[in-house]
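Peer 1: just coords:
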């Protein structure tokens, strides 16, 4: 049978159950999207497909070895390769180098002598069994596999294999040597049994999450081929381990000195049937099994996401202190919206301490963000609900023109085509009919004190650790630990030592850690980014952010504030964000000179200046904060407010009056934009402020960091599921390309907004005001903007 002219098959190609077919050829076949099946063709001796490139599945079942064939060397991509019940003697070529294959199944081929395939990655399973006792298995480019099982044969060669995510089993191999010199990680059991081994070459293997079984290898007298193995999650009989998380049983029919293996390194029961008796080990302190992470909110979030995927990590919680730490926190004290992050000076005690009710301490008053609340309420008295403040609307207005826009949850729900059409016909019956479908007010965003956010995340981190660590170590936290340096590890001096020359080695005050993946969530001055030598270009804004906690006037605010307010002044935006207990958080972006003046004011004068920022014209505010002003802001506000109609400033109706500022809550920090050239390096990933810093006017800093954490965790989980090295470019490149582009777009928009609203007169003011007035009428577009800002659209 010859099939001329056909190039592509959108589906399956099946040749089956034909006892007459001897020749099958096509000079034009190139792509078959589905399954290629050759089944039950007992006399097929000529198979010629010289231009075949790819197929979904290539399946041979009950066919002879073709005496003439021309297809294997040209194949480039096969998702699944199945060879069953054939008389093949050789299975070679298939030119799959660099490709990812889902399944490799070579079963019950009694005459098969050579398997030599070039794929680079097997994402599901590889099984080679039931072949000739003389079978030689060569997978020279295989780097990652999910499951790997090779049974029966004479030799196995895996020179580039680095990681097996599940179990790895090699059995009944006659060769005196099993070689996987690059293998570092096995996620399940490692079983090498019933072989003729006298030598085992796995000198870079560090971590086996399951058990290690080397039964019935009578010639294997030396275990130096496992010289670097340091972590085993199940039963083992290997010497010189630094940790056994389960029970250890050491037995030998010959003389054995049990004292060579320290029982203190075994977490469970240590039993030795030889020169010494059994003993029970003391508990083992947790150590590194996966990666190292530093940071606070964003760092904890990525730790939680990675743990939720079932991956072991080490998390280093930052220790703050001294002048350098205070300078760093001054740069990071930013309020984010709709989920808010308030940087801290870390003068508080550790919220994860297990001493009573340190988790979710609910404040009686809202002090400086650098301190824990003074009062300690029981969770059932205050609870986390009282430590957060949802708000249901947001009013934003231009301090020069008075143009304004109102956001609420109704806008957030109007995102469909019919809503857009209704908005174009103001006052119409159609618009009225659409409003019948409005659902209840679900709120725009929520303010939460950083101390409580961090406490809740740490609490969940420990809960997840307890839930999942019954059988194996998954999480280790180093607290009160200072990173002293980050360097590359030493090169391998001989084949018996682990090559750490491309691994980041973190030197801490408690020791050294080699990280398969080092995630830098360590802030704008990231030591991890500096170690990776990743440039982070950008510029400083001529602005400082002034933050404080304010008490609201009880008469002007009968209940907790339910609206957030932001006014754009030529010197920068000023925002009032709700807190529980009739309080609010202030974030005021202004010139460095004005920021310095504000920090020198008395509490009554500071309160007057904040009221003026929302109620007076920009020229009045600038005069009050100028060095030449001789009158106190309190006195200036009293007469200037009476002379300034509220309508001329755009002040919303029901805007609350500020009663006072809480003592010790005023702080400031410089505003700057930075964006790293890349988020990844070799075994390095950056998230949050380590990767990007942004102007706080849109409240996107924490949102971008959380999105980084989510996507990085997804990429790591994908890599583990597909047998990939979590620190490799294969795993991390997708994170870098996706998040860098999305973050760059947001950073660009926010930067442009800050520049547009920094103009105090001229056509720019007219243009932005006209745009705001149009936008105010388009609830659907406003809803889309709110969703985008919240990270859900």
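Peer 2: Yep, it's here. Since the model is a prediction, treat every value here as computed from it, not as a measurement.
Peer 1: C-alpha only now, for contacts and for neighbours.
Peer 2: Noted.
Peer 1: how far away is the closest residue to residue 514 other than its chain neighbours from residue 301?
Peer 2: Nearest-residue entry for residue 514: residue 505, 4.6 Å, with adjacent residues in sequence omitted and distances by C-alpha to C-alpha, 6 or more residues apart in numbering. The gap separating residue 505 from residue 301 is 23 Å, by C-alpha to C-alpha, to the nearest Å.
Peer 1: what about these two, which has more around it?
Peer 2: In this view residue 505 and residue 301 are compared by other C-alpha atoms under 10 Å, and residue 301 has more residues nearby, 24 against 21.
Peer 1: which element is the more buried one on?
Peer 2: Assigning secondary structure by DSSP states H and E places residue 301 in helix 297-308.
Peer 1: how far does that helix sit from its chain's centre?
Peer 2: Helix 297-308 sits 7 Å away from the centroid of its parent chain (C-alpha atoms, centre = their mean, to the nearest Å).
Peer 1: let's bring in a second one:
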């Protein structure tokens, strides 16, 4: 890493209306006077770091562009950073462990290559009047922010927003996320609103009270919803998930609506959503991996399902015997469900087996025969009976591998 050096007077270029300033290495600001010396620079070519011993507020006024990064790390007495003219930061806007920082005022800032903020215990709001619209990376962690007003990205590669306990509104007009979008452990009532989000790669939503993705059409990677607080998830335009689609431990969720979803390239998992009574995907045709539905749901509707390349498992404490019968018929010779089939119903239902197998990995036992006789048994822990159809022997290892979450 290039050696840090203290700020030297800006180099004015004679004959120009605005000075051009440049340094070979990162310049370090120690006080307000160092910052004021930059006022004649419209463009600062290089990076600026705020020294750890800096106190009070630093005003980087007059500068319109910083071609490198702007950073402050472990600056214990820094209360604010402002810049009345700054529009562009060509590198990273990095703030890490600046505990009493309470003011970020950049009314004209719109373009930053990367925002990386962490451990800003005093930062509750932003003054970004024009709004940051361009950033390839946005990472905001462990702040006191209660809103992201002033950050309204149009596109991004990575968005990671986590552990901001007072953040209750995440709203952006972003249209696509090419790498990953992760929201986790923010305010208890956080609403995640992405009205223009059409496409993403990997997207994960945790601990959200509302998730709104009305325009989402497809993902290249996985889409997961874990331990959220919303009652309903609606994605009216989603047609394809390019990886796994997962809903797990969303205790208040009563409804999943994805009327146009046709393809899940990976696995489809719905598990331990205690208030979810019905599972239905009216247009779903293909699941490239395994299907696993576990919980207390009562009905399953997949009217267009024609190709499941992995295993298929239904397990509910409610009576799902009719679903067991329906999907068992889609296994084996029908070619719809190609992997192992397991169905467990809390009603004491029974089913027909197509080959020998062992269901002991599900917490109980069942007998099955290749002659097509029915088999059922009582689960020692839940009282549920097992309906089991297997396409292979040694089921315990297969199920454990595919459904290790149970």
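Peer 2: Sure thing, it's come through. Worth saying up front: this structure is predicted, and the values here are computed from it rather than measured.
Peer 1: so the residue nearest to residue 514 of the first structure makes contact with residue 488?
Peer 2: Yes: with contacts defined as C-alpha atoms under 8 Å, residue 505 of the first structure counts as touching residue 488 at a distance of 5.6 Å.
Peer 1: equivalent range in the second structure for stretch 398-413 of the first structure?
Peer 2: Against the second structure, there is no aligned range for stretch 398-413 of the first structure (TM-score structural alignment).
Peer 1: what span of the second structure is the next helix or strand after the helix holding residue 301 of the first structure aligned with?
Peer 2: Downstream of helix 297-308 of the first structure, the next assigned helix or strand under DSSP H and E is strand 313-317. Residues of the second structure aligning with strand 313-317 of the first structure are absent, taking TM-score structural alignment as the criterion.
Peer 1: counting by contacts, list what strand 313-317 of the first structure packs against.
Peer 2: Applying 3 or more C-alpha pairs under 8 Å, 6 or more residues apart in numbering; DSSP states H and E, one finds that strand 313-317 of the first structure makes contact with strand 291-295, helix 297-308, strand 475-478.
Peer 1: alignment lookup: residue 338 of the second structure to the first structure.
Peer 2: Per TM-score structural alignment, residue 338 of the second structure is aligned with residue 267.
Peer 1: distance-wise, check its match relative to residue 466 of the first structure.
Peer 2: Here residue 267 of the first structure is placed at a distance of 16 Å from residue 466 of the first structure (C-alpha to C-alpha).
Peer 1: the more surrounded of the two?
Peer 2: Set side by side, residue 267 of the first structure and residue 466 show more neighbours around residue 267, with 19 against 13, by other C-alpha under 10 Å.
Peer 1: now do the helix holding residue 301 of the first structure and strand 313-317, the angle between them.
Peer 2: 160 degrees (axes from the mean of the first three to the mean of the last three C-alpha atoms, to 10 degrees).
Peer 1: show me what helix 297-308 of the first structure is packed up against.
Peer 2: In this structure, helix 297-308 of the first structure makes packing contacts with strand 313-317, helix 450-468, helix 701-721, judged by 3+ C-alpha pairs under 8 Å, 6+ apart.
Peer 1: to residue 590 of the first structure, which of the helices and strands packed on strand 313-317 of the first structure lies closest?
Peer 2: helix 297-308 (26.5 Å; C-alpha to C-alpha).
Peer 1: what does residue 138 of the second structure align to in the first structure?
Peer 2: Using TM-score structural alignment, the equivalent of residue 138 of the second structure in the first structure is residue 81.
Peer 1: Three-state assignment for that match, please.
Peer 2: In three-state terms, and counting by DSSP: H, G, I helix; E, B strand; the rest coil, residue 81 of the first structure is strand.
Peer 1: could you do residue 323 of the second structure as well?
Peer 2: In three-state terms, and counting by three-state DSSP, residue 323 of the second structure is helix.
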